[in-house]
Each structure stands twice: as structure tokens, then as C-alpha cells.
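1. Sequence and computational prediction follow.
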Amino acid sequence: MSARPAGTTPDAAARRVEELLDRLAGSGGPAVTETAEELVRALMDFYGAGLARIVALLSGRTGSPLGALLDDETTAGLLVLHDLHPDDTAGRIERALRSVDAAGVLDVDAFDPDSGRLRLTARPAAGGCGCGGSTAALREQAEAALASFAPEVTAIEVDEQPAAREPVLLQIGSRPPAPGARTGSR
């Protein structure tokens, strides 16, 4: 078992947080102290939610526990925040799209790491009305998932593929009788 780096024990971390809060209280006044304490509570809530998800995902799980953690929005967000997620940006974008069932409906065209812009193409849904309402909802879900899985994506463009034209229905039936032709039986 390897030794922890100095300051990473829970007791040392708690002492350091208290020390920093005391220093802010001494130099910044009540408003700064209150904001700092609120910040610590928000971070504790975030990490608590992440740890709760880890416990829930690993409880009674067979197979690879890492896959469950990497596919979960909360734990993936924690791993990305600390630069511990093993997937590259493209892999995390694909995970985000799979997490909202958008893989195969929203295809990745390109990601520009300099601008943070992700360009997707939306395929028309089978049997869809072509109104784009489901694409808008899927886009919102994808944006939320990407915020956790790939926060480097800061803007999304969705190009819609035009729906395939329905084939013209060919009616096959009997011909109308020709003028002057006899109909019926003898």
C-alpha cells in the first residue's frame, strides 16, 4: 500500500479548510466568511452526491465497476473535474450522447477544442413528424450530459438532415372500362 501525499488525509484536509475559513473571517469580514462557508457547503454537497452515486453504482454490481462509474453523469463529472477520467474528449462526448440515448440520432461531425464548439448532425427519427420538436428536447438533454462528461464543449450546433422523401404510393387496381365497352356478364 502506497503512502498518501502529505495533507491528503481527511483530518489534514478538514484542518486546512478550517484554517482557510478562519483566515478569511479575520481579513474579509462577515460577508466573505458567509460566502466562503457557502462555497464549502456547495462543494461538500457535490462530493457527497458523487460518493453516494459511487456506492449505489458499485453495490451488488458484477462485471467492471469502472464502466458503471464512467457511464454515470455525476461520477464522470467528478473524474473530469480532477482530470482522472480515462477517456479522451471524443470518448466522453460519445458517452454523453449514449447516456441520453442520442447516439445514432445525433452524430458527431466535428469538435473544435480551441473554441469548444461541437457540431452534430441530427438524423430524422423513423416515423417522425419532421417537426424537430424531439430534436430540440434531445439537444437539451445532450447539452446537460455534455456539461458533466465533456465540460470543454461550450457550444453545440445541430444540423438537421432532411427527412427522406416518402415514395409515391402507386395504386394498382382494375382499369375503368373504356368508353363503349361492355361490362358485366352475358
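-> Perfect, I can see it now.
2. From here on, just use CA atoms for contacts and neighbour counts.
-> Will do.
3. Run through the residues that contact the residue positioned nearest the centre of the chain.
-> In the chain, the centroid-proximal residue (C-alpha atoms, centre = their mean) is residue 145; its distance is 1.7 Å. Shown in contact with residue 145 (C-alpha atoms under 8 Å, 6 or more residues apart in numbering): 73, 96, 97, 99, 100.
4. and the comparison structure, right after this:
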Amino acid sequence: MTAEETGLRIQEALDRLTGGEQVAGEQLVRELMAFYGDGLTRLVRALPPHTLGPLLDDPAVAGLLVLHDLHPEDVTARISRALDSLPEPVEVLGFDPGTGSLRLRRTKTGCGSAEQDIEAALACHAPEVTAVELDRAPQLLQIGTRPPASAEAR
């Protein structure tokens, strides 16, 4: 389960609570987040630096580290890591941290990574990205063979 899926499930549970129950539920989530965050901070600090690197590609680990502000990479590196995990390459045209908007372009024509795949990869690694603008590569003119000449044209 990804951090995004977990967040949605928690929000759905909180939405089912009413009045004072919702306040109590939100407080419970805050306390648990603080508890797990403190424990995760201690674990990350105790790890030798080289051991954390391979774990950064795991979406669940990356999501937890980002959620608790423990991820060792900056947002640019995390965006690259997320995009590198896609089956089709995309080029970063720009990221505006003020708006969270990321502009991308496909580097190959055809049916590459769907926007949902891109957004899912970014949600785990770079939740600072709140909007994705995908510039489409220009469509190439496809040239085929000429149709056979009809007998009448001969």
C-alpha cells in the first residue's frame, strides 16, 4: 500500500466521524504520526548512509521518508527518481515550487506513460508536485506505401 492510498483511507475514516469524534480522530492520527515519525527518525539516523540509498526506490519507504521530512534528496532529485521509474522516458521542462506545477514532455512518440502513472510515481517521491502539465510530442506524419494502381489507370 502506498502512502497516498494510506492517506486516503485515513481521510475516509476521519470523514465517517462526526463532531467531537472527528476532533478525537484527528488528534489520534496526529499522535500516531508523531510517534512513528520519532521512531523513524531514530532509525534513519542510526543507519549507515550507504544503506538508505537502495531503499529510496521503494515507494512505501520513500513516501514515509517524505511524509516525515527525512528523505535525504531534494525535490529535484526525487522528481528525477520518480520519473526514472516510468517505463517511457519523459523530459522535465520545469518545476515551479510556488505552484507545485511540473511541466514534462515525452521524449518518444507513441503511447508512453499515462498521466496517472506519472502522477502516482510523483505522489510517492515528490508530493510537492501538485499539478502535471504533459506537453505532447508533435505527431509525425506516417507515410505508407502507395495503393496499388488500378487496372483502369494503366
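-> It's in. What you see is a predicted model, and the numbers here were worked out from it, not measured in a lab.
5. Just flag the most distant two among the contacts of residue 145 of the first structure.
-> 73 and 97 (11.1 Å; C-alpha to C-alpha).
6. Looking at the two, which is more packed in?
-> Between residue 73 of the first structure and residue 97, counting by other C-alpha atoms under 10 Å, residue 97 is the more crowded of the two (24 against 21).
7. Counterpart of that one over in the second structure?
-> When the second structure is aligned by TM-score structural alignment, residue 97 of the first structure is paired with residue 83.
8. roughly how far apart are that match and residue 11 of the second structure?
-> Here residue 83 of the second structure is placed at a distance of 27 Å from residue 11 of the second structure (C-alpha to C-alpha, to the nearest Å).
9. and if you look at residue 131 of the second structure?
-> For residue 131 of the second structure, the distance to residue 11 of the second structure (C-alpha to C-alpha) stands at 21 Å.
10. just residue 20 of the second structure next, same as before
-> 16 Å.
11. follow-up on the earlier one: just the contacts of residue 145 of the first structure: which are in strands?
-> The members of the contacts of residue 145 of the first structure all map outside strands under DSSP state E.
12. Reformat those residues as TSV; add distance to residue 118 of the first structure.
-> Formatted as TSV, those follow (distance: C-alpha to C-alpha, whole Å):
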residue	distance to residue 118 of the first structure
73	19
96	13
97	12
99	17
100	16
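13. Okay, helices next: where are they in the first structure?
-> Assigned by DSSP state H, the first structure shows helices spanning 10-58, 65-71, 73-81, 89-99, 133-149.
14. buried sites along stretch 36-43 of the second structure?
-> Going by neighbour count (16 or more other C-alpha atoms under 10 Å), the buried part of stretch 36-43 of the second structure is 37, 40.
15. Kindly report the same for stretch 128-148 of the second structure.
-> 128, 129, 132, 134.
16. Just tell me what the first one corresponds to in the first structure.
-> Spelled out, that is residue 128 of the second structure. That one, residue 128 of the second structure, aligns with residue 152 by TM-score structural alignment.
17. Look up the closest residue to its match, ignoring the ones flanking it.
-> By the measure of C-alpha to C-alpha, 6 or more residues apart in numbering, the closest residue to residue 152 of the first structure outside its immediate chain neighbours is residue 116, 5.7 Å from it.
18. Burial check on the aligned partner of that neighbour in the second structure, number of neighbours?
-> Under the alignment by TM-score structural alignment, residue 116 of the first structure pairs with residue 100 in the second structure. Residues near residue 100 of the second structure, counting by other C-alpha under 10 Å, number 14.
19. thought residue 100 of the second structure was touching residue 130?
-> Yes: contact criterion C-alpha atoms under 8 Å: residue 100 of the second structure and residue 130 qualify, at 4.9 Å.
20. Can you work out which residues contact both of those two?
-> In contact with both residue 100 of the second structure and residue 130: no residue, using C-alpha under 8 Å, 6+ apart.
21. Please tell me how far residue 10 of the second structure sits from residue 83 of the second structure.
-> As for residue 10 of the second structure, its distance to residue 83 of the second structure is 27 Å (criterion: C-alpha to C-alpha).
22. same check, this time on residue 111 of the second structure
-> Applying C-alpha to C-alpha to residue 111 of the second structure and residue 83 of the second structure gives a distance of 16 Å.
23. ok so, going back, adding distance to residue 30 of the second structure, write the buried residues of stretch 128-148 of the second structure out as JSON lines.
-> Shown next, in JSON lines, are these (distance: C-alpha to C-alpha, whole Å):
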{"residue": "128", "distance to residue 30 of the second structure": "20"}
{"residue": "129", "distance to residue 30 of the second structure": "23"}
{"residue": "132", "distance to residue 30 of the second structure": "29"}
{"residue": "134", "distance to residue 30 of the second structure": "35"}
